[in-house]
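> dropping a prediction and its sequence here:
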Amino acid sequence: MTRQLYLEDTYLRDAPARVTGITEEGGIVLDGSIFYPTGGGQPGDSGWLTWDGQRMPIATTVKGQGDDIVLVPAEPLSLPTIGTHLTQSLDWDRRHRHMRVHTMLHLLSVVVPFGVTGGQISARQGRLDFDMPEAPDDRDGIEAALNNFVTADLLVSDRWITQAELAASPEMIKTMAVKPPKTVERVRLVQIGDQSSWIDLQPCGGTHIARTGEIGALRLGKIEKKGRDNRRIYVHLDS
């Protein structure tokens, strides 16, 4: 089992770790990972591992067997042996952009209140697919509402609830295609806004910024028809 350090502190850029496994494909498993594994539309983290004077670039991170998190080397270099103590370092600029985009998409799901059928995150833009028969006719209004939420610099926080608590509040699940796994005892919620005046609260296992002001200026992109009742909306970071 890999400890999910990326959820305990999403701003952790470097951390010590110990190698606990090597996969058949040459992936590296650590006892604790600051690298987020691909999932929920968010790409896996990249970065570096350093030990005994060696430096290995990591191309991406994926989920492995059970609760293992697997770091995928970018080059065919000699792997650290099991038990090796090393330092893991994120490509922080890329990760932080993913955090900004991910939080931006949560805001989009507030401004466009329809069921979400899919989504994707990159370092410069994100998109959500909505279960809506007609395209929204107020592009300027959507963009203005998103930027107002950014300017408000709302708090972004998380907490954990039980499966029973989630089952009692099914309206919190906005994603129609992907739902929180029922095999886990606890579900992580991400909240935008203060406890008494939040604007969004939904299950999410991704990494987010601490306040919406960190997103910076954004702009609405294309709105595409992707089926009879499906509309895809893109949002871009301006910097």
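Structure received.

> from here on, contacts and neighbour counts on C-alpha atoms
Will do.

> in the chain, which spans are helices?
Shown for the chain, the helices assigned by DSSP state H span residues 5-8, 92-111, 139-151, 163-168.

> please report how far Y36 lies from V62.
8 Å (Cα to Cα, to the nearest Å).

> want to compare, so here's the second one:
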Amino acid sequence: MAPPAFYHAHPDILVLETQVAHARPGRVLLAESPFYPGGGGQLPDRGMLRHRGGEVAVAGFEADGGRIWALLANPALELAGAVRAEVDPGFRQMMRELHTGTHILNAFVFQAFDGALVTGVQMNEDGTARMDFDVPQADNDRLRALEGPINDAIRQNLPVRDVYVPLETARGEHGLIRSKSAAPPPTEDGGIRIVEIAGLDRQACGGTHLSETGASRPVRILKIDNKGRHNRRVRIGLVNG
């Protein structure tokens, strides 16, 4: 298998001394990047690049020909040489908590509602997220009742890890690919990343996660919306304090 992306292989390394591989005004391609560029409903990392002339905020990311360019807040700046890439730790932590929380929610919905698939997901910068599920005629009270099991799983401090399997293996194993519309993009050699929460869940995902569920704040189910005959939208939020 091809080596995983840096943010998958080293999720706790948020500061990295690296080199500019290619540069254009307002954008840069790093030799190695700690930044998660976004995808699968997870927002991209925020952060800074420190260079010999000062520092510049990273304003976003753009894929081009299989490479991920970091977009700079200064569109005229063209960098070269060594840089120090710094991921915003608070924002990354919140995204890891939310993404792990959506997997726990997904696990219980999948178990309770006969393998219900995900039809959409979005994590937000205010510490909330929403997941849409294909659950025809679902009892919303049963969905609300999942808040207790979700927080039990957080308190149990279950280990979270990832493995890579061939794409055909992922397609052939029931429940590994949970999205009704798409799967995470495979690696160059056809591998799919599987995120496992010990004893609870195993599914394909390309996002960043906690290394154990206990590193998350508690989760509340904030609202459940009926989106048509089949779709239920479950909104969750991290509890502060």
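Thanks, I have the structure now. The shown structure was predicted, so the numbers you read here are calculated from the model rather than taken from an experiment.

> where does the TM-score land?
Remark: TM-score between the superposed chains equals 0.89 [TM-score structural alignment, normalised by the length of structure 1]; 230 aligned residues with a Cα RMSD of 1.9 Å.

> out of Y36 and V62 of structure 1, which sits in the busier spot?
More crowded of Y36 of structure 1 and V62, by other Cα atoms under 10 Å: Y36, with 28 against 18.

> which residues does that one contact?
6, 43-45, 61-62, 206-207 (Cα atoms under 8 Å, 6 or more residues apart in numbering).

> quick check, central residue of structure 2?
For structure 2, G207 is the residue whose C-alpha lies nearest the centre (Cα atoms, centre = their mean; 2.8 Å).

> if we can go back for a sec, identify the contacts common to Y36 and V62 of structure 1.
With Cα under 8 Å, 6+ apart as the test, Y36 of structure 1 and V62 both reach G44.

> for D200 of structure 1, which of the helices of structure 1 is the nearest?
Closest approach to D200 of structure 1 among those (Cα to Cα): helix 92-111, 6.6 Å.

> what packs against the closest one?
The contact analysis (3 or more Cα pairs under 8 Å, 6 or more residues apart in numbering; DSSP states H and E) places helix 92-111 of structure 1 against strand 116-121, strand 125-131, helix 139-151, strand 200-203, strand 230-237.

> quick one on the thing from earlier: which residues sit in contact with the residue nearest to the centre of structure 2?
Contacts were defined as Cα under 8 Å, 6+ apart; by that measure G207 of structure 2 touches 36, 38-40, 42, 99.

> can you tell me which of the helices and strands packed on helix 92-111 of structure 1 is packed in deepest?
Most buried of those by mean neighbour count (mean count of other Cα atoms under 10 Å) is strand 125-131; its value is a mean of 24.

> distance between that strand and the chain's centre?
How far strand 125-131 of structure 1 lies from its chain's middle: 14 Å, per Cα atoms, centre = their mean, to the nearest Å.

> distance of the residue nearest to the centre of structure 2 relative to A116 of structure 2?
21 Å.

> and for G127 of structure 2?
25 Å.

> what about these two, which has more around it?
Shown here are G127 of structure 2 and A116; by other Cα under 10 Å, A116 has more neighbours (21 against 17).

> skip the chain neighbours and tell me the closest residue to that one.
F110 (5.1 Å; Cα to Cα, 6 or more residues apart in numbering).

> would you confirm that the one you found contacts L117?
Yes: F110 of structure 2 is in contact with L117 according to Cα atoms under 8 Å; the separation is 7.1 Å.

> and for the closest residue to D201 of structure 2 other than its chain neighbours, the neighbour number?
Counting by Cα to Cα, 6+ apart, D201 of structure 2 lies nearest to A107, which is 5.7 Å off, once chain neighbours are set aside. The local packing of A107 of structure 2 (other Cα under 10 Å) involves 21 other residues.

> counterpart of A107 of structure 2 over in structure 1?
Applying TM-score structural alignment, one finds that A107 of structure 2 aligns to V110 in structure 1.

> would you mind measuring from that match to D140 of structure 1?
Counting by Cα to Cα - V110 of structure 1 and D140 of structure 1 are separated by 16 Å.

> tally up the residues packed near E171 of structure 1, please.
By other Cα under 10 Å, neighbour count at E171 of structure 1 equals 10.

> residue in structure 2 matching it?
Aligned partner of E171 of structure 1 by TM-score structural alignment: G175.

> which ones are touching the residue nearest to its match when sequence neighbours are not counted?
The shortest distance from G175 of structure 2 to any non-neighbouring residue, by Cα to Cα, 6+ apart, is to Q203 (6.7 Å). Applying Cα under 8 Å, 6+ apart, one finds that Q203 of structure 2 lies in contact with 175-178, 194-196.

> and Q203 of structure 2, how far is that from H230 of structure 2?
Q203 of structure 2 is 22 Å from H230 of structure 2, where distance means Cα to Cα.

> got the contact list for stretch 168-187 of structure 2?
So stretch 168-187 of structure 2 is contacted by 2, 40, 115, 117-120, 167, 192-194, 202-206 (Cα under 8 Å, 6+ apart).

> let's see 6 Å
Residues external to stretch 168-187 of structure 2 that are found in contact with it (Cα atoms under 6 Å, 6 or more residues apart in numbering): 117-119, 192, 203-206.

> determine which two of the residues you listed are furthest apart.
For the contacts of stretch 168-187 of structure 2, the farthest-apart pair by Cα to Cα is T119 and I192; their separation is 19.6 Å.

> just to revisit the earlier point, columns distance to W69 of structure 2 on top of the contacts of Q203 of structure 2, output as TSV?
Converted to TSV, the contacts of Q203 of structure 2 look like this (distance: Cα to Cα, whole Å):
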residue	distance to W69 of structure 2
G175	33
L176	30
I177	28
R178	29
I194	25
V195	26
E196	29
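
> preserved in structure 1, out of those residues?
Compared against structure 1 with both residues aligned by TM-score structural alignment, their matches' Cα atoms under 8 Å, these retain 176-178, 194-196.

> out of these, who's nearest M95 of structure 2?
Of the kept ones among the contacts of Q203 of structure 2, the one sitting nearest to M95 of structure 2 (Cα to Cα) turns out to be V195, at 15.2 Å.
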